[in-house]
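Trainee: after the sequence you'll find the predicted model.
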Amino acid sequence: MGAKLLRDKLLNYFKAGEDQIERIGTEIEHFIVEKDTLRTISYQTEGGIEEILKLLEKKGWQGEEEQGKLIALKSSQADITLEPGGQFEVGISPQDNIKELEDIYFDFLDDVIPILEAKNYYLITLGYQADSKISEIEWNSKERYKIMSNYLAKTGKYAHNMMKGTAALQVALDYKNEEDFIRKFRIANTLSPVLGSILDNSPFFEGKVYDKQALRTKIWSNTDNERTGIVQEAFDDDFGYEKYADYILSRKPILIKSNGQYIATFEKSNYDIFAERDLGKEELEHILTMVFPDVRAKQFIEIRMADSLPPKYSFAVIALWKGLFYNSLILEKIYQFIRQFSLEDVLKARKMIMTKGIEASLGEYKMVEIGELLINWAQEGLTNGEDRYLEPLIDIISNKKTLANKIKSQLNNGKKSSIRDCILNSMV
């Protein structure tokens, strides 16, 4: 298949994703840990994640198996999937308003929390494992993770930390047309270090207190530079569907999925692979997920730089992006604001937040200054009382203190006590 035909397939796919309704979806990753030790629970151990999935099946979730192993669950509005170290992810399908997302999420908690309570486990939201070291965490049984782990072990010293140790909040937003796509994608990439610093919830690394800032940014910066970080093409004057398609096709996918099977592809790029075979929908959707930048595109824009956060903060982040992106006047205002920042400014800021955190700068602005602007604009953009969801972010900005720094300041009372806000229960 020629390069132009490959690009055209992706262009048509992105165009088919255009949507005037403007709904919002999310994925929230969690750790399941022992109450007494905060050590992570593995997939195969007795009473482990496989058993938890089976108990959720009995509550009406529909199971999905791979090679005889239960690896995922579905309901009418949400999916439960597992990350490489057993991180427990709930993905909620796009909804019209934040309350609908919130209700679906709390329904998930109401299903899973009693199961965990009976096993003396916690469900927690942190950006990195609370206590377990990477070497202590089993890989889950998904075939593709075995191939990925072998490949990424050669590309970055923290690749396995990324796979087994991290947890994130992701927000999915619609785009109306290519111009709308360009604006939203460029805005999100520009603001990546701002949100990465403000939403830091990673106080621990390999069982010890992490003495720097923005740990997940540090880990992603040492995973695989070809497929992580900022999509630099977003800052080009001619950025659009075609340029993003070329970004995808020029990357190495590590593996491809064909007829339900995973095949290792090693050093071949997507251009190389699909010059010799058809790019079907299954393969196309798979290669779009095999890049891991802070912001990526499918048939929606996925914003990925937030750590896993307690629920009220998760919905604050969702509200922030909805307020910024789903009001045309606010979108224009924020787009004009971010045009002053170059790619070099953003890359410099992304590096700076790893040491200075929320005290870092983007261009001439402190992160908290931009954060305050964003919240003010989001408040203008939200309707039907949804601006109330922003309160937790207002607290972070006004106190100039991230969740990670707050936890570190409370360690005198012990690690478990310091993360109490990140321990979920059905009454959250």
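Mentor: On my side now, so go ahead. Numbers count the residues shown, from 1 in each chain.

Trainee: going forward, measure contacts between C-alpha atoms and count neighbours the same way
Mentor: Noted.

Trainee: ranges for the helices of the stretch 251-400 of the chain?
Mentor: Using DSSP state H, counting those that start in this stretch, the helices of the stretch 251-400 of the chain run over 270-274, 281-289, 311-325, 328-338, 343-356, 367-381, 391-399.

Trainee: including distance to Arg183, could these go into a markdown table?
Mentor: Formatted as a markdown table, those follow (distance: least, CA to CA, whole Å):
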| stretch | distance to Arg183 |
| --- | --- |
| helix 270-274 | 26 |
| helix 281-289 | 20 |
| helix 311-325 | 9 |
| helix 328-338 | 7 |
| helix 343-356 | 15 |
| helix 367-381 | 16 |
| helix 391-399 | 24 |
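
Trainee: could those helices go into a markdown table alongside mean neighbour count and distance to Phe106?
Mentor: Output for these, formatted as a markdown table (neighbours: other CA atoms under 10 Å; distance: least, CA to CA, whole Å):
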| stretch | mean neighbour count | distance to Phe106 |
| --- | --- | --- |
| helix 270-274 | 19 | 39 |
| helix 281-289 | 17 | 27 |
| helix 311-325 | 23 | 9 |
| helix 328-338 | 16 | 30 |
| helix 343-356 | 19 | 32 |
| helix 367-381 | 20 | 24 |
| helix 391-399 | 16 | 18 |
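
Trainee: right, so of those, which gets closest to Val209?
Mentor: In terms of CA to CA, the element of these nearest to Val209 is helix 343-356, at 14.5 Å.

Trainee: centre of the chain to that closest one, how far?
Mentor: With CA atoms, centre = their mean, to the nearest Å as the basis, helix 343-356 stands 19 Å off its chain's centre.

Trainee: can you check stretch 29-48 too?
Mentor: Worked out by CA atoms, centre = their mean, stretch 29-48 lies 21 Å from the chain centre.

Trainee: take this one as well and set it beside the first:
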Amino acid sequence: MSIPQSGGGPIEDFAQLAGLLESGCKPASDWRIGTEHEKFGWLTDSRRPLPYAGERSISTIFSRLEQRFNWQPVKEGENIIGLTRNGANISLEPGGQFELSGAPLVSVTETAAELDQHFAEVAAVTEDLGIRFMGIGAAPEWSHQDMPVMPKGRYRLMTDYMGRVGTHGTQMMYRTSTVQVNLDYASEADMVKKMRVALALQPVATALFASSPFFDGKLNGHKSWRSRIWRGLDNSRTGMLPFVFDEGMGFQAYVDWVLDVPMYFVYRDGVYHNALGQSFRDFLKGELPALPGEKPTLSDWADHLTTVFPEARVKKYIEMRGADCGDRAHVLALPAFWTGIMYDDAALDAAWELVRHLDQASREELRIAASVDALQGVAGDVRIADLAQAAVSLSHAGLSARGYGEEALLAPLVTSLKAGKVQADRWLDLYKDEWGGSLEPLYAASSY
């Protein structure tokens, strides 16, 4: 989840809303790769989730990282809620999921170096505390009541609202983890093509990276329970965005959709003001009940853009949001997969040809099949394994054309395709055989 955004001053012209997205356009020479991953901290002597405060806690880790590795604190009130350094930041999801949002980098090989430095620093400040971190899509055993609550006003408001609008919102907030990549676009037309390919292929990412077959201490019937959760959350702000495939899609069409998504909050001077269910359109007219007479700034608009959660999201870049978190190799394979497709013209064109025949119903059926069966999923006459094989091949060609050696980072996906098994399948095999139906070994097996 995002920290407060810095978008700019007062909105004086409606065109500024689309203009903020359009300002993300940049030439290919300036395109960058930003990788984010979340992970669950746990105490090795009890297998309990890592609390925010105390001797063995998130706040202790933050303090040590600040002191030893020159990270700068981000505070909300008196509480440290994140760290920043050289374009990267470490932040917290609602249940304490520890998130690295990496700096914008030229290649995924640079991402690998950044990730390894992060793991080394975190290990250095936790080795005497009995703390480890799981790379997995959903907490396998912890209940909602087990999860710590992070001291962020945004999350308090969202928790209340999620309980009213869907069946799985708080599960998403407190008990799931993802890996995603943020990629650039050159123009409005480039954004549209990338969004269409991104949305149509998100089920492939869900399948290839599925790692959450356990929830509430038992099998949940899905390879990616994290993906299942997103289907029962808040339909006004999630999903596969059918309008993206319509004639006339562009920045303004995306703006129009976001404007109709109910608000969560307005952030002012360190305080989150409750605007749950209220309208940004009313805010533009100075008629927001939460702040009567006030009009929004571009920073408010940038904040509101972070409160929509489709499978691919536009800000001043595109976020690919369909994957469970996994081990180190999979954390790196996700940005490699999407970079190969999105940052090579031939690969992007071929990817669009691969999926352009899919209609709205087919895309949704693939999304469901991926969460349930991963590579074994089928929707109509489309086998996810076949679609994934073609997509990974296109990504490999695109990465090879870039010349950074990034294609080697697709190795875990190639292995999964050859075996027909993803991380979730391997966890299930171990659970049913070697682990004898116990989830205790999963903690160490899935940890960094």
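Mentor: Perfect, I can see it now. What you are looking at is a predicted structure, and each value in this text was computed from that prediction instead of being measured.

Trainee: tally up the residues packed near the residue mapped onto Glu319 of structure 2 from structure 1, please.
Mentor: The equivalent of Glu319 of structure 2 in structure 1 is Glu302 (alignment by TM-score structural alignment). Neighbour count of Glu302 of structure 1, defined by other CA atoms under 10 Å: 22.

Trainee: check contacts around Glu302 of structure 1.
Mentor: 170-173, 295-296 (CA atoms under 8 Å, 6 or more residues apart in numbering).

Trainee: who wins for most neighbours among the residues you listed?
Mentor: Val171 (27 neighbours).

Trainee: who are the contact partners of whichever residue in structure 1 pairs up with Val192 of structure 2?
Mentor: Matched by TM-score structural alignment, Val192 of structure 2 corresponds to Ile182 in structure 1. Taking CA under 8 Å, 6+ apart, we find Ile182 of structure 1 in contact with 234, 239-240.

Trainee: Ile182 of structure 1 is in what secondary structure piece?
Mentor: If you go by DSSP states H and E, Ile182 of structure 1 is part of helix 178-190.

Trainee: that helix: average distance to aligned residues in structure 2?
Mentor: Average distance, helix 178-190 of structure 1 versus aligned residues of structure 2 after superposition (mean CA distance after the TM-score superposition for structure 1): 0.5 Å.

Trainee: just the angle between that helix and helix 343-356, please?
Mentor: Orientation note: helix 178-190 of structure 1 sits at an angle of 40 degrees relative to helix 343-356 (axes from the mean of the first three to the mean of the last three CA atoms, to 10 degrees).

Trainee: next, the buried residues of helix 178-190 of structure 1.
Mentor: For helix 178-190 of structure 1, the neighbour count (16 or more other CA atoms under 10 Å) marks 178, 180-190 as buried.

Trainee: and the alignment partner in structure 1 of Lys418 of structure 2, how close does it get to Gly371 of structure 1?
Mentor: Applying TM-score structural alignment, one finds that Lys418 of structure 2 aligns to Ser398 in structure 1. Going from Ser398 of structure 1 to Gly371 of structure 1 by CA to CA, to the nearest Å gives 10 Å.

Trainee: and what of Lys119 of structure 1?
Mentor: Distance from Lys119 of structure 1 to Gly371 of structure 1, by CA to CA: 40 Å.

Trainee: what's the counterpart of Ala397 of structure 2 in structure 1?
Mentor: Alignment note: Ala397 of structure 2 maps to Glu380 in structure 1; criterion TM-score structural alignment.

Trainee: coming back round to it: pick the one among the contacts of Ile182 of structure 1 closest to Leu284 of structure 1.
Mentor: Nearest to Leu284 of structure 1, judged by CA to CA, of the contacts of Ile182 of structure 1 is Gly240 at 17.9 Å.

Trainee: whereabouts in structure 2 does the lengthiest helix in structure 1 align?
Mentor: In structure 1, assigned by DSSP state H, the helix with the most residues is helix 98-118. Counting by TM-score structural alignment, helix 98-118 of structure 1 lines up with residues 108-128 of structure 2.

Trainee: and that stretch, which residues are buried?
Mentor: Neighbour count says stretch 108-128 of structure 2 has 108-112, 114-115, 121-123, 125-126 buried, by 16+ other CA under 10 Å.

Trainee: what's in contact with stretch 221-229 of structure 2?
Mentor: The set of residues external to stretch 221-229 of structure 2 that reach it, using CA under 8 Å, 6+ apart, is 137-138, 168-169, 171-172, 176-177, 206-207, 210-215, 322-324, 368, 370-374, 424-425.

Trainee: hang on, the earlier thing: dump the contacts of Ile182 of structure 1 to TSV, plus neighbour count, secondary structure and distance to Val291 of structure 1.
Mentor: Shown next, in TSV, are the contacts of Ile182 of structure 1 (neighbours: other CA atoms under 10 Å; DSSP: H, G, I helix; E, B strand; the rest coil; distance: CA to CA, whole Å):
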residue	neighbour count	secondary structure	distance to Val291 of structure 1
Ala234	21	helix	15
Phe239	19	coil	18
Gly240	20	coil	17
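
Trainee: which of those residues does structure 2 keep?
Mentor: Of the contacts of Ile182 of structure 1, the ones still in contact in structure 2 (both residues aligned by TM-score structural alignment, their matches' CA atoms under 8 Å) are 234, 239-240.

Trainee: Asn327 of structure 1 versus Ala316 of structure 1, what's the distance?
Mentor: Distance of Ala316 of structure 1 to Asn327 of structure 1, given as CA to CA: 17 Å.
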